[in-house]
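> structure for the following, please:
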Amino acid sequence: MKATEHRIPKDFDKSFTVFREVGAYFPCPWHYHPEYELVLVTRSTGRRMVGDHIGYFGEEDLVFMAPRLPHVWVNDAPYLNGETGHQADAIVIHFMEDFLGEAFNAVPEMEMMKTAFQLAKHGMEIKGNTRSRINAIMKKMPDMNGMQRLSALFSIFDLLAATTEYELLASPAFVENVQLTTSNRFGIITDYIMRNFDRDIPLTEIAGVANMAVTTFCNYFKEHQRVTFIEYLNSVRVGHACKLLSEKDHNIAEIAYECGFNNLANFNRQFKKLKGMTPSEYKRTLVL
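Have a look, this model is predicted:
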């Protein structure tokens, strides 16, 4: 079974990502990605496969995984068939190893965490009191501001670095021998978006960059990025707008057009959809 590479869009104003996975079931196929990942299931049951390990998950299940380790969470039939009366729910943290700069991992305080990073290559099912304490922190993180989230992540690092309450999942043989061959197509697509997001990018154009038909490209992009091309493009534009709002004294209309939005109303609508506030409200938070 070939694993697919997934990329989660990251905001310009955040060094790592915290999000809730909410739906009738968890939609991701067998996949991997370049980030470390913590997955806390708050509601659902089913089977999870991490490397060559197959186990079962329920509420409060917590797993820590290193980059490029293939995994999938498969909900039980009542969730897949819409028979539970409630949605599956999980909280997920993604971060790159150098998310605070290459020098960060070299500081003495990170020495103990390096062991957890090595163990995470197998996937770690966190158990006991450590799990309870980390889960309590993670449940609050979606509603935290930036500095609070960063402080919370450091608290989680401290718990992971010291714990002996875990089970390793993927076998040593799997970790040693896994070979994941990935296309550079994602790199080509994302590089093109980052160079051209400040103007209109028709689907025919970006599909041509990927050397695909439009329908094939749309399906491919949604499968791997978990959002549509337009949703991803808007997230990049809004992220850049946040950067400009914090750095420049331009008015909001100027920033909207500089980020590729063709009218101010659409900019305000997409910004509020992604940030939960208008650009003007966001700008005011920067001076508080």
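> alpha carbons only for contacts and neighbour counts from here, please
Will do.
> what's the local residue count around the closest residue to Y36 other than its chain neighbours?
Nearest non-adjacent residue to Y36, counting by CA to CA, 6 or more residues apart in numbering: A66, 4.6 Å away. Look at A66: counted by other CA atoms under 10 Å, it has 25 neighbours.
> which residues does A66 contact?
Contacts of A66 were listed using CA atoms under 8 Å, 6 or more residues apart in numbering, and they are 35-37, 117-118, 120-123.
> in strands, which of the residues you listed fall?
Judged by DSSP state E, the subset of the contacts of A66 located in strands is 36-37.
> out of the contacts of A66, which one sits closest to D52?
In terms of CA to CA, no member of those lies closer to D52 than H122, at 9.5 Å.
> hmm, M65 and that closest one touching each other?
Yes: if you go by CA atoms under 8 Å, H122 and M65 touch, sitting 7.1 Å apart.
> out of the contacts of A66, who's the most crowded?
G123 (30 neighbours).
> list the contacts of the residue lying closest to K2 once chain neighbours are set aside.
Leaving aside its sequence neighbours, K2 sits nearest to W30 (CA to CA, 6+ apart; 7.6 Å). By CA under 8 Å, 6+ apart, the contact list for W30 reads 2-4, 70-72.
> here is the second sequence; please produce its structure so I can put it next to the first one:
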Amino acid sequence: MASSMSGNGQLEVIVPDYNTSIRWVEHGYPCNLAKWHYHPEIEFHLIRRSTGFMMVGDGLIPFEPGQVTLIGSNVPHHWISDIGADEVLEKRDVACQIRPNKLASLVRLFPEAAPIHNVLERSRHGILLMGGSAARAAELLESSRDHSSYQRLIDVLSLLQVFALAPDDEWETIVTPSFTPDTGSDVSERINATLAYINANLGGDISLDDIANRVAMNPAAFSRFFHQATGINFSELVSRLRISHACKLLVTTNLPISRIRIDSGYRNASNFNRRFLEEIGMTPSAYRGSYGK
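Below you'll find the model as predicted:
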């Protein structure tokens, strides 16, 4: 990833329930909450189902069921699932959100809470959990659904403890150290329009000139804008999403690889095979075989 990216998203105004400071929410995909956006609250986030790519700041990484992340205050984020045109994923996401100043106050009052400060600092770059730490955090997020507001406070403290105590091989940051969110422009409308355009045309023609025209920019300016906002080139994102879609079809269907190639937007077989090998590390047929298909 580039070392000097900046990006932003659409501000989401989060209103917790009356007399609480913690918001627990679950939602599906697509839905109006699933978009490139940011908010002042930190967010513990669990993906229950589907695969795809997570965009956080200038980071882009694959996700699968059970992924747990902590997104820092005002860091733009979005999870793009690979789904069919009419497919809807019920309750794909679980999120628990709280203003970081509430936790900072706790640290000032109780020196025992000092590890929370380190977690909040790390969260500015997005934290991805793995292994046993991810499993423990996922269990806490799920169980919090039916808890009282008081118990949810304990859940948040327990989640912070999981992130604070995670071994070095069970966590990593997602966003480059130099990333600075820019929340002062309308870039989110263009980013969300671009992502919708890619998803709608994943198996067909996707044109840089076309999307640039749709968001009222010239192609060169759009290309620079998209890379600055997301940390990835437009063509690279399209390619990754197409290969991700091909992987899903290889594992979940018995369609011939030639058909999957076309359905994933590749008209040229050698180009598809080369790109698949670069992205996945094996050929499409070997990938399908690794799943016993």
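> how alike are these chains, TM-score-wise?
TM-score of the superposed chains, computed with TM-score structural alignment, normalised by the length of the first structure, equals 0.57; 177 aligned residues with a CA RMSD of 2.1 Å.
> about what we covered before: show me what the residue nearest to Y36 of the first structure lines up with in the second structure.
Taking TM-score structural alignment as the alignment basis, one finds that A66 of the first structure is matched in the second structure by G72.
> just give me the residue closest to the centre of the second structure.
M54 (2.4 Å; CA atoms, centre = their mean).
> would it be right to say that R47 of the first structure lies in a strand?
Yes: per DSSP: H, G, I helix; E, B strand; the rest coil, R47 of the first structure lies within a strand segment.
> what residue in the second structure is paired with it?
Aligned partner of R47 of the first structure by TM-score structural alignment: F53.
> could you look up the SS state of the residue nearest to that match when sequence neighbours are not counted?
Spatial nearest neighbour of F53 of the second structure, chain neighbours left out: P62 (4.3 Å); criterion: CA to CA, 6+ apart. Per three-state DSSP, the local secondary structure of P62 of the second structure is strand.
> so how far is F179 of the second structure from P62 of the second structure?
P62 of the second structure sits 20 Å away from F179 of the second structure, going by CA to CA, to the nearest Å.
> higher neighbour count, these two?
F179 (20 against 16).
> got a list of what the counterpart of the more buried one in the first structure touches?
Per TM-score structural alignment, the equivalent position to F179 of the second structure in the first structure is F174. Contacts for F174 of the first structure (CA under 8 Å, 6+ apart) come out as 51-52.
> how about the helices of the stretch 51-200 of the first structure, start to end?
For the stretch 51-200 of the first structure, the helices defined by DSSP state H, counting those that start in this stretch cover 77-80, 113-119, 128-140, 146-162, 172-177, 185-196.
> nearest to A103 of the first structure, of those?
helix 113-119 (13.6 Å).
> in the second structure, what residues pair with that closest one?
Under the criterion TM-score structural alignment, helix 113-119 of the first structure matches residues 116-122.
> mean distance, that stretch to its aligned residues in the first structure?
Aligned to the first structure and superposed, stretch 116-122 of the second structure gives a mean residue distance of 1.0 Å (mean CA distance after the TM-score superposition for the first structure).
> what residues of that stretch count as buried?
Using 16 or more other CA atoms under 10 Å as the test for burial, stretch 116-122 of the second structure gives 116-117, 119-120, 122.
> would you reformat these as JSON lines and include distance to H147 of the second structure?
Listed next are these as JSON lines, based on distance: CA to CA, whole Å:
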{"residue": "I116", "distance to H147 of the second structure": "22"}
{"residue": "H117", "distance to H147 of the second structure": "25"}
{"residue": "V119", "distance to H147 of the second structure": "24"}
{"residue": "L120", "distance to H147 of the second structure": "24"}
{"residue": "R122", "distance to H147 of the second structure": "27"}
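> F99 of the first structure matches what in the second structure?
Matched by TM-score structural alignment, F99 of the first structure corresponds to K102 in the second structure.
> helix, strand, or coil at the nearest residue to T183 of the second structure once chain neighbours are set aside?
Closest residue to T183 of the second structure apart from its sequence neighbours, by CA to CA, 6+ apart: N8 at 5.2 Å. Three-state assignment for N8 of the second structure (three-state DSSP): coil.
> now do the same contact list for N8 of the second structure.
Applying CA under 8 Å, 6+ apart, the residues near N8 of the second structure are 37-38, 57, 75-76, 181-185, 187-188, 229.
> the same query, at a cut-off of 10 Å, please.
Contact partners of N8 of the second structure, counting by CA atoms under 10 Å, 6 or more residues apart in numbering, are 36-38, 56-58, 74-77, 180-188, 191, 228-230.
> what subset of the residues you listed is buried?
36-38, 56-58, 74-77, 180-181, 183, 187-188, 191, 228-230.
> do you know how far F63 of the second structure is from N74 of the second structure?
F63 of the second structure is 21 Å from N74 of the second structure, by CA to CA.
> was I right to think E12 of the second structure contacts H37?
Yes: under the criterion of CA atoms under 10 Å, E12 of the second structure makes contact with H37 at 6.4 Å.
> which residues do those two both contact?
Shared contacts of E12 of the second structure and H37, defined by CA under 10 Å, 6+ apart, are found at N74.
> on that earlier part again, joint contacts of H122 and M65 of the first structure?
Shared contacts of H122 of the first structure and M65 (CA under 10 Å, 6+ apart): 50, 169.
> just give me the match in the first structure for the residue nearest to F53 of the second structure.
In the first structure, P62 of the second structure lines up with Y56, judged by TM-score structural alignment.
> which residues touch the residue nearest to A114 of the second structure when sequence neighbours are not counted?
Closest residue in space to A114 of the second structure, ignoring its immediate chain neighbours: V107 at 5.6 Å, by CA to CA, 6+ apart. Taking CA under 10 Å, 6+ apart as the contact definition, V107 of the second structure lies against 101, 113-117.
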